[in-house]
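>>> Predicted model follows, preceded by the sequence.
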Amino acid sequence: MPQPAPSLTNLSKLRIWQQNLNKSLASQNDFMNSLTPNFFDIALVQEPHVDWRGVSRGKRSFVSIYPPTHAKDQRATQSAIFVNTRLSSSSWAPIPILSPDITAIDLIGDFGTIRIINIYNDGNHNETL
């Protein structure tokens, strides 16, 4: 019998991996191969590789979250979040921020709400901030 998805209230710790992939396909593949669903809950990516179809490589064990602007201009996307499917979908929600440089989610549980914001800032300006 399959195990129910864990909620954030019964996790003893939240495991987050943050990585800038420099739009590299090799880096994206290596990152996804190393993103173990039994070890990581959330992955924050800056400069993901986006292929000719406008999608970034992901894993079946993680839900991909892109900025709302991704649908209009995939190549401009500089930020993505991957949420482990083992986390109940009722324990988190994407936050729509109209910037290709920012993705965000709310984590919801008995503890209240924790907001995780993934920001890409290229260092040449502070427009994202």
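Ah, there it is. Please read these numbers as outputs of a predicted model, since none were measured by experiment. Residues are numbered from 1 along each chain as shown.
>>> For the rest of this, base every contact and every neighbour count on C-alpha atoms.
Will do.
>>> Sketch out the helices for the chain, chain order is fine.
25-34 (DSSP state H).
>>> Find the centremost residue of it, please.
I81 (0.8 Å; CA atoms, centre = their mean).
>>> Look up how far Q19 lies from that one.
Per CA to CA, to the nearest Å, I81 is found 11 Å from Q19.
>>> cool, and I119?
From I119 to Q19 the distance is 11 Å (CA to CA).
>>> overlap in contacts of those two?
Shared contacts of I119 and Q19 (CA atoms under 8 Å, 6 or more residues apart in numbering): Q46.
>>> Compare these two and say which one has the larger neighbour count.
I119 (20 against 14; other CA atoms under 10 Å).
>>> so how far is L8 from the more buried one?
Relative to L8, and taking CA to CA, I119 is found at 23 Å.
>>> Surely the residue nearest to the centre of the chain is in contact with P48?
No: assessed by CA atoms under 8 Å, I81 is found out of contact with P48, at 9.9 Å.
>>> residues near R53, how many?
8.
>>> the strands in this structure, which residues?
16-20, 42-46, 62-65, 79-84, 92-95, 102-109, 112-119 (DSSP state E).
>>> Check which helices and strands the first one sits against.
Strand 16-20 sits against strand 42-46, with contacts defined as 3 or more CA pairs under 8 Å, 6 or more residues apart in numbering; DSSP states H and E.
>>> before we go on, here's another structure to hold up against the first:
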Amino acid sequence: TITDTEGYQLWIWQQNARKSWDMQMTTLHVMEQQYNIICLQEPHFDFQELTRATPAWNVVLPTSYRQVEQEEQEKDKVPRALTLVHERLSMNAWTQIEVDTNDVVAIQFTGGVGALNVYNIYNDCQHSETVENLERHFRGHQEGQVRRERREWEGDLWLGDFN
């Protein structure tokens, strides 16, 4: 739970769904009234490469998923990270951050006191590609990004399956 100075709370649930439809849907139904954000690793995708959510949740897939300019093998790879944002959070209060991998979903939440960048990460133990992509992402932010406005507070929160 994260609380800002105005008393607004951001409740976040993180879980590895192990590609299970039952686990994913149960989590969404059970957590619907308690949490604002659900970060899933290894979410369920069906044979048509579609995931499922209830109407209360906005589904946020990795920014690189299905992009035309991606290498063919990466473009068709099903995401291993999925973030759901409850509809009670105004869409004006959050924006997706671009990260060039199907294994990370990043969102910036803004409020009266500042901004929180939430990174939902699936880290494959067989290689370090996700870590390398994140390193490039953060290096690019440090070198080239100009902040739009000075915030009192800004932070990063990493959630995920770090086996």
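Structure received. A quick note: this is a predicted structure, and the numbers were derived from the prediction, not measured.
>>> TM-score for these two?
Once superposed, chain against chain, the TM-score is 0.83 (TM-score structural alignment, normalised by the length of the first structure); 121 aligned residues with a CA RMSD of 1.9 Å.
>>> re earlier: the residue nearest to the centre of the first structure -> the second structure?
The equivalent of I81 of the first structure in the second structure is T83 (alignment by TM-score structural alignment).
>>> residues in contact with its match?
So T83 of the second structure contacts I37, I38, C39, L40, V59, V60, L61, V105, N120 (CA under 8 Å, 6+ apart).
>>> Can you tell me how far the fifth one is from T83 of the second structure?
The span separating V59 of the second structure from T83 of the second structure equals 6 Å under the rule CA to CA.
>>> do the same with the last one
Summarising the geometry, the distance separating N120 of the second structure from T83 of the second structure, computed by CA to CA, is 7 Å.
>>> Same question for W94 of the second structure.
12 Å.
>>> now swap in N92 of the second structure and tell me
From N92 of the second structure to T83 of the second structure the distance is 17 Å (CA to CA).
>>> before we move on, what SS does Q73 of the second structure have?
Three-state call for Q73 of the second structure (DSSP: H, G, I helix; E, B strand; the rest coil): helix.
>>> Could you tell me how many residues sit around it?
Neighbours of Q73 of the second structure (other CA under 10 Å): 7.
>>> can you check A43 of the first structure too?
Other residues close to A43 of the first structure by other CA under 10 Å number 21.
>>> got the contact list for the aligned residue in the second structure for it?
When the second structure is aligned by TM-score structural alignment, A43 of the first structure is paired with I38. By CA under 8 Å, 6+ apart, the residues touching I38 of the second structure are I12, W13, Q14, Q15, L28, T83, L84, V85.
>>> close enough to count as contact, the fifth one and P55?
No: L28 of the second structure sits out of contact with P55 when judged by CA under 8 Å, with a separation of 10.1 Å.
>>> Looking at those two, which one has more neighbours?
Remark: of L28 of the second structure and P55, L28 carries more neighbours, 19 against 9, as counted by other CA under 10 Å.
>>> who's in contact with the more buried one?
Per CA under 8 Å, 6+ apart, neighbours of L28 of the second structure: I38, A53, T54.
>>> Mapping onto the first structure, list which of those residues remain contacts.
Counting by both residues aligned by TM-score structural alignment, their matches' CA atoms under 8 Å, these that remain in contact in the first structure are A53, T54.
>>> so which of the contacts of L28 of the second structure comes closest to L116 of the second structure?
Nearest to L116 of the second structure among these is I38, at 15.2 Å by CA to CA.
>>> what about the closest one, distance to N123 of the second structure?
17 Å.
>>> now do L159 of the second structure
L159 of the second structure is 10 Å from N123 of the second structure, by CA to CA.
>>> go on, L82 of the second structure?
Taken as CA to CA, the span from L82 of the second structure to N123 of the second structure is 13 Å.
>>> and these two? which has more neighbours close in?
When L82 of the second structure and N123 are compared for neighbours, L82 comes out ahead with 25 against 20, by other CA under 10 Å.
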